[in-house]
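**Q** Fold the following for me, if possible:
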Amino acid sequence: MHTARPTARGPRAAVLALAVLAVGVGACSADPGTPETAAPPAATATSPVVTSDGSAAPPTRQLDHALDDDLYDAAVADDTALVRDLIARGADLETRGDNGRTPLVAATKNKASEAAVALIEAGADVNAKDDLQDSAYLYAGAEGLDQILAATLRHGADLRSVNRYGGTALIPASEHAHVSTVRMLIAAGVDVNHVNTPRWTALQEAIVYGDGSQPYQETVTALLAAGADPQIRDADGRTALQNAERLDQDAIVALLR
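**A** The predicted structure follows:
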């Protein structure tokens, strides 16, 4: 007579029971709807990125071109409050608009001084140039925009940078006899004897493009006091004195002699 195999008892039975229970729990945990095994969310533009050394890199800024466009327009309109608000909301300080202008260059060319200063204080690049090779620093110097110029000088203006004519900011400032601007640039350390591509110095341009009036006399006086060399010749071989005599600028001639 065949005897049935007895059912497992004791410790072995307990082990088998635990194994079965573990399998059941694993099956439940495999449920994709449970938090433990749900797939991680897809990375977003602001998710931290892990670098090669295992540290977390800063999140990438989500681009918002509408904000950038608004910042450009607000800068041109000299709407300082809106400029600051848009910067705080993440607008790109170096976005480019018409003719390759940044908001700062656009504000400067529109004489929007308050907005320009706000952009500079927020970190806008004072040396960034547009398609005409004008930066906020160079243009402010050329046009006598002293409030903007002073801010650019406080925030890293490159005194050796040149415009499309190969001239420093001091040369067109002297050409236009912006006396306070000339003095500011001299004090900042701009080279008074720099020669531009057409072979003019600041002193030569103050004479050749000037009229010998009081502002030009003050400009020439400031340049000479700063070490401007009157013996540097222009493209035609003339000195500053020869040009002043040729143009009948008697007061300038007296200063040069």
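**Q** switch to C-alpha atoms for all contacts and neighbour counts from now on
**A** OK.
**Q** Around Gly189, how many other residues sit close by?
**A** A count of neighbours around Gly189, defined by other CA atoms under 10 Å, yields 12.
**Q** Skipping adjacent residues, who's closest to it in space?
**A** Leu159 (7.3 Å; CA to CA, 6 or more residues apart in numbering).
**Q** quick one: secondary structure of that neighbour?
**A** At Leu159, secondary structure determined by DSSP: H, G, I helix; E, B strand; the rest coil is coil.
**Q** And it, how close does it get to Asp250?
**A** Per CA to CA, to the nearest Å, Leu159 is found 32 Å from Asp250.
**Q** re earlier: surely the residue nearest to Gly189 is in contact with Val190?
**A** Yes: between Leu159 and Val190 there is a contact under CA atoms under 8 Å: 5.6 Å.
**Q** overlap in contacts of these two?
**A** With contacts defined as CA atoms under 8 Å, 6 or more residues apart in numbering, the residues shared by Leu159 and Val190 are Thr168.
**Q** Could you pull up the residues touching Ala226?
**A** 186, 192.
**Q** so which helix or strand takes in the closest residue to Asp146 other than its chain neighbours?
**A** In space, Asp146 comes closest to Thr181 once its chain neighbours are excluded; the distance is 6.2 Å by CA to CA, 6+ apart. For Thr181, the host element (DSSP states H and E) is helix 179-188.
**Q** What residues of that helix count as buried?
**A** The neighbour-count check on helix 179-188 (16 or more other CA atoms under 10 Å) flags 179-186 as buried.
**Q** And stretch 145-161, by the same measure?
**A** So stretch 145-161, judged by 16+ other CA under 10 Å, has buried residues 145-146, 148-153, 155, 157-159, 161.
**Q** Here is a second sequence; please produce its structure as well for comparison:
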Amino acid sequence: MPKPDTRRHLLSAVALALLCAVSAPVMAGSYEDAVSSARLGDTAQLSDLLRRGIDPDTVDANGNSLLILAAREGNAATVKALLQYRPRLGHRNQAGDSALMLAVLRGHEEVAELLIAAGAPVNHEGWTPLHYAAFEGREALVDRLLAAGADPGALAPNQANALMLAARNGHIGVVKRLLKTPVDLNQINDAGYTADAWALSNGNTDIAELIRAERARRGIEPPGLRIEIQ
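**A** The predicted structure follows:
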């Protein structure tokens, strides 16, 4: 007859084997289920997986975290559920986009608010949420990002600031907001354009006039332009 210690070890081994037998089928498809539920907004399924131990920082083949997938699709309830598990708010996918950047790009204001309130970074190297908001003309999001401390002078990889992106695309409401900040009116992008020159090149004469009026009000001279012809 086995000794007491031996019996305990046998019982522990049996219990562990049973646990693994039950858990293995359950967790086998958990990765796919987590990615799918984040993307589709299946909050109930994702919450269940999170409770059972799925990593909230799980990423897909393109480096999109569960939070990025949910934010990109505007799944506010799913984002809220994920935030309870403290995912990495500043994680960026292979394209360099964060959850906040993609929420802003697609105009998901509720999701963006959740992320900003949770402490998602608004300033970092490369493209930023403010660049995306300015490029798309999302006035409410520009206001919210500026209130959260977004740097209007931050430069995108093409050396454009948010004002320049808004001016290029004809978003006069965003331009007016950004002209109230200390943004550099003489910043020159990698093609040699200032904000007003870029506005003019795209037919946005009213915006160009606003920028030039603000430059005069500040008492600064326009820079010499170097437009590259390719």
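**Q** what's the counterpart of the residue nearest to Gly189 of the first structure in the second structure?
**A** In the second structure, the residue paired with Leu159 of the first structure according to TM-score structural alignment is Val122.
**Q** now do Ser113 of the first structure
**A** In the second structure, Ser113 of the first structure lands on Ala76 (TM-score structural alignment).
**Q** For the closest residue to that match other than its chain neighbours, list the residues it contacts.
**A** Excluding the flanking residues, the one nearest Ala76 of the second structure by CA to CA, 6+ apart is Val111, at 5.2 Å. Neighbouring residues of Val111 of the second structure by CA under 8 Å, 6+ apart: 71, 74-76, 79, 100, 103.
**Q** which position in the first structure aligns with Ala99 of the second structure?
**A** Per TM-score structural alignment, Ala99 of the second structure is aligned with Ala136.
**Q** Am I right that Ala128 of the first structure is in contact with Ser135?
**A** Yes: judged on CA under 8 Å, Ala128 of the first structure makes contact with Ser135 at a distance of 5.3 Å.
**Q** what's the overlap in contacts for these two?
**A** By CA under 8 Å, 6+ apart, the residues touching both Ala128 of the first structure and Ser135 are Val105.
**Q** Tell me which of the two has more neighbours.
**A** Neighbour count, other CA under 10 Å: between Ala128 of the first structure and Ser135, Ser135 has more, with 30 against 19.
**Q** so what's that one up against?
**A** 105, 126-129 are the contacts of Ser135 of the first structure under CA under 8 Å, 6+ apart.
**Q** Which of those residues sits closest to Ala228 of the first structure?
**A** Closest approach to Ala228 of the first structure among the contacts of Ser135 of the first structure (CA to CA): Asn127, at 25.4 Å.
**Q** aligned partner of that closest one in the second structure?
**A** By TM-score structural alignment, Asn127 of the first structure lines up with Gly90.
**Q** Quick check: that match touching Pro121?
**A** Yes: using CA under 8 Å, Gly90 of the second structure is in contact with Pro121, at 5.9 Å.
**Q** so where do the helices sit in the stretch 1-150 of the first structure?
**A** Here the stretch 1-150 of the first structure has its helices, by DSSP state H, counting those that start in this stretch, at 10-29, 65-76, 80-88, 103-109, 113-121, 136-143, 146-154.
**Q** how far apart are the shortest one and its match in the second structure?
**A** Average distance between helix 103-109 of the first structure and its aligned residues in the second structure, after superposition and using mean CA distance after the TM-score superposition for the first structure, equals 1.8 Å.
**Q** Repeat that for the third one.
**A** Helix 80-88 of the first structure differs from its equivalent in the second structure by a mean of 2.0 Å after superposition (mean CA distance after the TM-score superposition for the first structure).
**Q** quick one: that helix aligns where in the second structure?
**A** Helix 80-88 of the first structure maps onto residues 43-51 of the second structure, going by TM-score structural alignment.
**Q** Could I get the buried residue list for the matching stretch?
**A** Of the residues in stretch 43-51 of the second structure, those buried (16+ other CA under 10 Å) are 43, 45-47, 49-50.
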